[in-house]
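Engineer: this is a predicted model, with the sequence first.
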Amino acid sequence: MKKVKKESTIYVFDDLQELPKDVAYLMEKAIEARSRAYAPYSNFEVGAALLLDNDEIITGNNQENASYPSGLCAERTAIYYAGSQYPEAKVIRMAISASSKITSTETPIPPCGACRQAMVEYEIKQTHAIEVYFMGSKGAVAKSNSVVNLLPFVFDKTALF
């Protein structure tokens, strides 16, 4: 038996004002997208904004459905749209903001596991790391230099062949 250790590094900014201006702008787009989320069941609204290498900004938000498995998270809404409309473009960075109508969300809220899996697929496909910034409704903003950093044991196409 051997021991395998993987570590992740996350950087935390105190608030939006501490972010570089271009990242703060992208996060503002995620916050705007969050305000348009359709979350009548969970009351948990998420917005995502992607910056592509062609300078396009793509946004997405969570879309719930009474048949719960039929909904879609903000991150996947945005990344799938980018993939369908700009298949050759690379995702440079993603900003995510989450809020709850029930409780305070002042600490960074990372993407769920399903979103991390979808995001890592694009990161591997484009052979370029995607910076991921995430926050609650206000307060600290966390940064990961790549999706693989958030999902260190990646399931990818190599497992299928």
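Structural biologist: Great, that's in hand. Keep in mind that what you see is a predicted model, and the values were worked out from it rather than measured. Numbers count the residues shown, from 1 in each chain.
Engineer: going forward, measure contacts between C-alpha atoms and count neighbours the same way
Structural biologist: Noted.
Engineer: C-terminal to the helix or strand Phe134 falls within, what's the next element?
Structural biologist: Per DSSP states H and E: Phe134 is located in strand 131-135. Using DSSP H and E, the helix or strand that follows strand 131-135 towards the C-terminus is strand 141-144.
Engineer: put this next to the first one:
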Amino acid sequence: MKQITINTVISVYSKEDLSPIETDLMEQAFEARSKAYAPYSKFTVGVALLLDNGVVVQGSNQENAAYPSGLCAERVAIFYAGAKYPDAKMLKMFITASPMDRDLVEPIPPCGSCRQSIAEYEFKQDVPIELFFMGAKGPIYKSDSLQNILPLVFDKNNL
């Protein structure tokens, strides 16, 4: 038997550690989270996605009584960016998530479906997407690439 070791590096930031661009993205992600439609889970997520053309695309989770029909904030943002700006590269994604009834402190990473969707665009553009994620307050985690939080990713090379 042979074992494979997979290492992940996540940087931990505070708000004071962020650059001005990253601070702006964080504020836009909070604004997007305030627009979430989450009447069932009461769990709101907001995203701000910076493109290489300078545009920031926001996304918020959008639920539906038929649960599988809703979309996570990350996919709302990346699918809109992919449709509206197909030639732009996605550079930085800032995610904030928290239940409506309290301020979550733990950083919340993208779900598995969102990770796979982000991976598709990272492979398409051949440029890593920096991911910042947090709760409503507290520490901010940063991954330099989606591949740090989704090792052994499934992509077009597997087809």
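Structural biologist: Happy to help now that I have it. Just so it is clear, the model here is predicted, and its values are computed rather than measured.
Engineer: ok, back up a step: mean shift of the strand holding Phe134 of the first structure relative to the second structure?
Structural biologist: Strand 131-135 of the first structure, aligned to the second structure and superposed, deviates on average by 0.3 Å (mean Cα distance after the TM-score superposition for the first structure).
Engineer: same for that strand, what does it pack against?
Structural biologist: Judged by 3 or more Cα pairs under 8 Å, 6 or more residues apart in numbering; DSSP states H and E, the packing partners of strand 131-135 of the first structure are strand 91-100, strand 141-144.
Engineer: redo these as a markdown table? Include distance to Ala82 of the first structure and mean neighbour count.
Structural biologist: As requested, those are arranged in a markdown table below (distance: least, Cα to Cα, whole Å; neighbours: other Cα atoms under 10 Å):
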| stretch | distance to Ala82 of the first structure | mean neighbour count |
| --- | --- | --- |
| strand 91-100 | 8 | 26 |
| strand 141-144 | 20 | 23 |
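Engineer: as JSON lines, the ones you listed with distance to Glu64 of the first structure would be great.
Structural biologist: Shown next, in JSON lines, are these (distance: least, Cα to Cα, whole Å):
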{"stretch": "strand 91-100", "distance to Glu64 of the first structure": "14"}
{"stretch": "strand 141-144", "distance to Glu64 of the first structure": "25"}
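Engineer: mind checking these for the one nearest to Lys157 of the first structure?
Structural biologist: Smallest distance to Lys157 of the first structure across these (Cα to Cα): 19.4 Å, for strand 91-100.
Engineer: pretty sure Leu50 of the first structure contacts Ala89?
Structural biologist: No: counting by Cα atoms under 8 Å, Leu50 of the first structure does not reach Ala89; the two are 11.2 Å apart.
Engineer: neighbour-wise, which of these two wins?
Structural biologist: Leu50 (29 against 16; other Cα atoms under 10 Å).
Engineer: if you skip the residues just before and after it, what's nearest to the more buried one?
Structural biologist: In space, Leu50 of the first structure comes closest to Met94 once its chain neighbours are excluded; the distance is 4.4 Å by Cα to Cα, 6 or more residues apart in numbering.
Engineer: mind telling me what Gly138 of the second structure corresponds to in the first structure?
Structural biologist: Mapped onto the first structure by TM-score structural alignment, Gly138 of the second structure lines up with Gly139.
Engineer: hmm, Ser99 and its match touching each other?
Structural biologist: No: at 11.5 Å, Gly139 of the first structure does not count as touching Ser99 under the criterion of Cα under 8 Å.
Engineer: buried stuff in stretch 56-68 of the first structure?
Structural biologist: Of the residues in stretch 56-68 of the first structure, 57-64 count as buried by neighbour count, 16 or more other Cα atoms under 10 Å.
Engineer: span of it from start to end?
Structural biologist: Terminal residues of stretch 56-68 of the first structure lie 31 Å apart, using Cα to Cα, to the nearest Å.
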